[in-house]
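1. requesting a structural model of the entry that follows:
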Amino acid sequence: MSWLNVKHAMDLSPWIRIPLMWPEPGLEDVDEAQTPEAWARYFAEGLWADFASEKPKPGEVDLLSNILLMYAVRAPAAFPDFEVFLHLPHPRDIPLPAYVDLVEIEEGEDQRTALRELTHADASYAVEPPIVEDFDSPHLGTGLRVLRYYQDADSNEVHVGLRYAWRYEKGTEAADVLIILADPDAGRILRALDDVDEFARTIRISPDEEVGTWNSS
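-> Model (predicted):
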């Protein structure tokens, strides 16, 4: 068996991974992995420290800590069991969540058809034809990247969605890899596109025997 390997993305700036359990398994002795509050405070202070030439205004560290805490609690619920990363290039920016997971392949499902369905490449609800492009990964081969604009059912606002998908097949193993992002601000997605592409190219599938070393470099 194989598993979704996100360890390289964990060290990729400007991305922050949200643990899916507290304390995070295997990190029981790491203070910031114990609770979402500790995690949020650790990264809020660390992000502002990274911008040493730009001092935070009074209350900005607390504000970022509260924002990160909100995402740590709420973001994983949007796509349960998906790995969750936040794109946050500056501590005053609003985080942009990215979700990554493996998707089981239905028996007899054609690869191209499956990837188009996963990426909503033919979405009838899009307000204009989605932008569908082949996307190459050094680890997963050629997949799809789809950018689409759609009307949110709750707010009636036009949102932008960005999805990547690949088919992974090795021996008797097969699964689809899916990355999901969405935001009401098209500019936010477009400004992050180069970073998201870089992030997507770090995702890989690893043999199950390597799972115990996934936190190593």
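2. hey, let's count contacts and neighbours off CA atoms from now on
-> Fine.
3. what's next to the longest strand anywhere in the chain, contact-wise?
-> When the chain is parsed with DSSP state E, its longest strand is strand 158-170. Where contact means C-alpha atoms under 8 Å, 6 or more residues apart in numbering, the residues beyond strand 158-170 that reach it are 111, 115, 118-120, 135, 140-152, 174-186, 189, 200, 205.
4. give the buried residues for that strand.
-> Burial within strand 158-170, assessed by neighbour count using 16 or more other C-alpha atoms under 10 Å, is assigned to 158-168.
5. would you do the same for the sequence below? I want to compare the two.
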Amino acid sequence: MVEPFPTELLGEGFRASRYLQQDDTSEVSAALRYAWRDEEVGVDVVLWTAINDTAQVIRAAPDIEELAHKVSVAVWELEPEDEASADVQS
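-> Purely as a prediction, here's the structure:
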């Protein structure tokens, strides 16, 4: 299941949940994913969790969603390597 997931920090994204039974076992796995595209910085952001304990994902879902609302992109301007090495030699 995929649905829109807007956040204040990253804008419109998507939340996807999936339940999957492996071919070789009766165990059911659960996955919960969030994804955004930050056009300003030019990056994709993905937050995901997957586990064989579906009840654990269901219990943790509110906390994971709270975390997803707090995810942001930070960009630091780093000095070029040649300038950094010149400072070390001084």
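6. now, the contacts of strand 158-170 of the first structure that are in strands?
-> Per DSSP E, those map to strands at 135, 141-151, 174-183, 205.
7. run a quick neighbour tally on residue 86 of the second structure.
-> Taking other C-alpha atoms under 10 Å as the criterion, the count of residues near residue 86 of the second structure is 9.
8. name the SS class of it, please.
-> At residue 86 of the second structure, secondary structure determined by DSSP: H, G, I helix; E, B strand; the rest coil is helix.
9. distance of it relative to residue 77 of the second structure?
-> Relative to residue 77 of the second structure, residue 86 of the second structure is positioned 18 Å away (C-alpha to C-alpha, to the nearest Å).
10. just to revisit the earlier point, of the ones in strands among the contacts of strand 158-170 of the first structure, select the buried ones using a PyMOL command.
-> Of these, the buried ones can be selected in PyMOL as follows, counting by 16+ other C-alpha under 10 Å:
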select buried, resi 135+143+144+145+146+147+148+149+150+174+175+176+177+178+179+180+181+182+183+205
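11. which residues in the second structure does stretch 87-101 of the first structure match up with?
-> The aligned range for stretch 87-101 of the first structure in the second structure is empty, by TM-score structural alignment.
12. now the longest helix along the first structure: buried residues?
-> Ranked by residue count and defined by DSSP state H, the top helix of the first structure is helix 60-78. By neighbour count with 16+ other C-alpha under 10 Å, helix 60-78 of the first structure contains the buried residues 60-61, 64-66, 68-69, 71-72, 75-76.
13. counterpart of residue 68 of the first structure over in the second structure?
-> Counting by TM-score structural alignment, residue 68 of the first structure has no partner.
14. give the contact list for residue 68 of the first structure.
-> So residue 68 of the first structure contacts 40, 44 (C-alpha under 8 Å, 6+ apart).
15. for it, give its distance to residue 36 of the first structure.
-> 9 Å.
16. burial of the counterpart of residue 188 of the first structure in the second structure, as a residue count?
-> In the second structure, the residue paired with residue 188 of the first structure is residue 56, using TM-score structural alignment. Other residues near residue 56 of the second structure number 12, with proximity taken as other C-alpha under 10 Å.
17. just give the nearest non-adjacent residue to residue 11 of the second structure, would you?
-> residue 36 (7.6 Å; C-alpha to C-alpha, 6 or more residues apart in numbering).
18. what residue in the first structure is paired with the one you found?
-> Using TM-score structural alignment, residue 36 of the second structure sits opposite residue 166 in the first structure.
19. format the buried residues of strand 158-170 of the first structure as TSV; extra columns: distance to residue 15 of the first structure.
-> Listed next are the buried residues of strand 158-170 of the first structure as TSV, based on distance: C-alpha to C-alpha, whole Å:
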residue	distance to residue 15 of the first structure
158	26
159	22
160	20
161	19
162	17
163	17
164	17
165	20
166	21
167	24
168	24
